[in-house]
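K.L.:
could you work out the structure for the sequence below:
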Amino acid sequence: MARQNGFTLIELIMVIVILGILSAFALPRFFDVSADARAARVNAGLGAARSALAIVNAKARLSNIGMGEVAQELTLQDKKISVKFGYPEQPFSLLIAAGMETDFDGAGADGIVHKNTHDMGTGRCGFRYIPPTTAGEAPRFEPWPGSSLPVTAADCRRS
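P.N.:
Sure, this is the predicted structure:
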């Protein structure tokens, strides 16, 4: 009886076919990690924005600046922030307070998205800041229409 050394051609072809089938399912998921990264970046920005709201509100209350319906400038770490009812008046003021103005931008009247071509074009990979309209009202964060909070990779996927 002859002894076999190595693999037959059929065995090698079967291994290559199985690897090809597995890669057909794994590669699209691997290449779409950019959507996960964009969602994580926006969620981190949302956390920073929430922290900035608390800081701005505390400073406005302590200094009694911007607590009424007329917007006033509040200085926070050498940055001027427009404050009304104790909170940033518009999204850009919130971006300045959170130190995110270089990486994030307002999209539309009250939206905040990351400054990259995809997110600025779709606006779905972001969140909305709704400032208070009356005294005693708290600001809100809302998802973009058609997306969710926290932002998911599905919200940030390239179509």
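
K.L.:
please make it C-alpha for all contacts and neighbour counts, starting now.
P.N.:
Will do.

K.L.:
what residues does stretch 130-137 touch?
P.N.:
Stretch 130-137 has contacts (Cα atoms under 8 Å, 6 or more residues apart in numbering) with 67-69, 84-85, 87-90, 110, 138-142.

K.L.:
from the middle of its chain, how far away would that stretch be?
P.N.:
Averaging C-alpha coordinates over stretch 130-137 and over its chain gives two centres that are 23 Å apart (Cα atoms, centre = their mean, to the nearest Å).

K.L.:
one more, so I can put them side by side:
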Amino acid sequence: MTTELFTCNAFVGANLFAPTKAAWPSGKSIGRKTLPGRQNGFTMIELIMVIVILGLLSAIALPRFFDTAADARAARVNAGLGAARSALAIVNAKARLSGIGMGEVEQELTLEGVKIAVKFGYPAQPYSLLVAAGMDADFDGAGADGIVHKNSYDLGTGRCGFRYIPPTTAGEAPRFEPWPGSSLPVTAADCRRN
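P.N.:
Have a look, this model is predicted:
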């Protein structure tokens, strides 16, 4: 009985949860196994796949970043369209209050010191609308009813702009229309140089 007691006392004092040398893996690397004499790195196929993916991303993304000028021109035209709509409301209100330019005959209406040709209560032509909206420095009347940027490309194509159709009878409202082959609001595709 004394022998059994001695054996129990030996186990009681020992730490049963202490790791032994056999519990831990030997060597420096725990995760990926390496063979002796071989280096870690990327394989040729992995490198080629990365190059192909980067090439595809650059083919899709780079043209979008380089064509910011078309986005800027489209935003500028759309802002001009908003200014033109506001100017229409102001000119119409002033014409109604003063009784000038409400008929079929063009009359000059003075708005903030600037004379504007008005007919049926609205600007009679695109240039009058440009002057009323304060856009005559940046935009130009292209043809009989168009409004485009004052730069050689947009004046040549006329697609990066909009059309102003003044009323032809009393009670008719003026209209804004897209150029043939473009849209309203103007998009970057309408203003691209291709």
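
K.L.:
among the contacts of stretch 130-137 of structure 1, which one sits closest to Ile21 of structure 1?
P.N.:
Minimum distance to Ile21 of structure 1 across the contacts of stretch 130-137 of structure 1 is 41.0 Å, recorded for Glu142 (Cα to Cα).

K.L.:
three-state assignment of the most centrally placed residue in structure 1?
P.N.:
Among the residues of structure 1, the one closest to the centroid is Val42, at 1.2 Å (Cα atoms, centre = their mean). In three-state terms, and counting by DSSP: H, G, I helix; E, B strand; the rest coil, Val42 of structure 1 is helix.

K.L.:
list the contacts of it.
P.N.:
Contacts of Val42 of structure 1 (Cα under 8 Å, 6+ apart): 113-114, 125-126, 151.

K.L.:
output those residues as CSV; include the columns neighbour count, secondary structure and distance to Arg50 of structure 1.
P.N.:
Formatted as CSV, those follow (neighbours: other Cα atoms under 10 Å; DSSP: H, G, I helix; E, B strand; the rest coil; distance: Cα to Cα, whole Å):
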residue, neighbour count, secondary structure, distance to Arg50 of structure 1
Val113, 27, strand, 15
His114, 25, strand, 16
Cys125, 29, coil, 17
Gly126, 34, strand, 14
Val151, 24, coil, 15
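
K.L.:
which of the residues you listed are also in contact in structure 2?
P.N.:
By both residues aligned by TM-score structural alignment, their matches' Cα atoms under 8 Å, the contacts of Val42 of structure 1 still in contact after alignment to structure 2 are 113-114, 125-126, 151.

K.L.:
re the thing from before, list only buried entries from the contacts of stretch 130-137 of structure 1.
P.N.:
The neighbour-count test (16 or more other Cα atoms under 10 Å) marks 67, 84-85, 87-90, 110, 139, 141-142 as buried among the contacts of stretch 130-137 of structure 1.

K.L.:
so which of these comes closest to Leu27 of structure 1?
P.N.:
Once Cα to Cα is applied, the member of those that ends up nearest Leu27 of structure 1 is Glu142, at 33.2 Å.

K.L.:
show me what that closest one aligns to in structure 2.
P.N.:
In structure 2, the residue paired with Glu142 of structure 1 is Glu177, using TM-score structural alignment.
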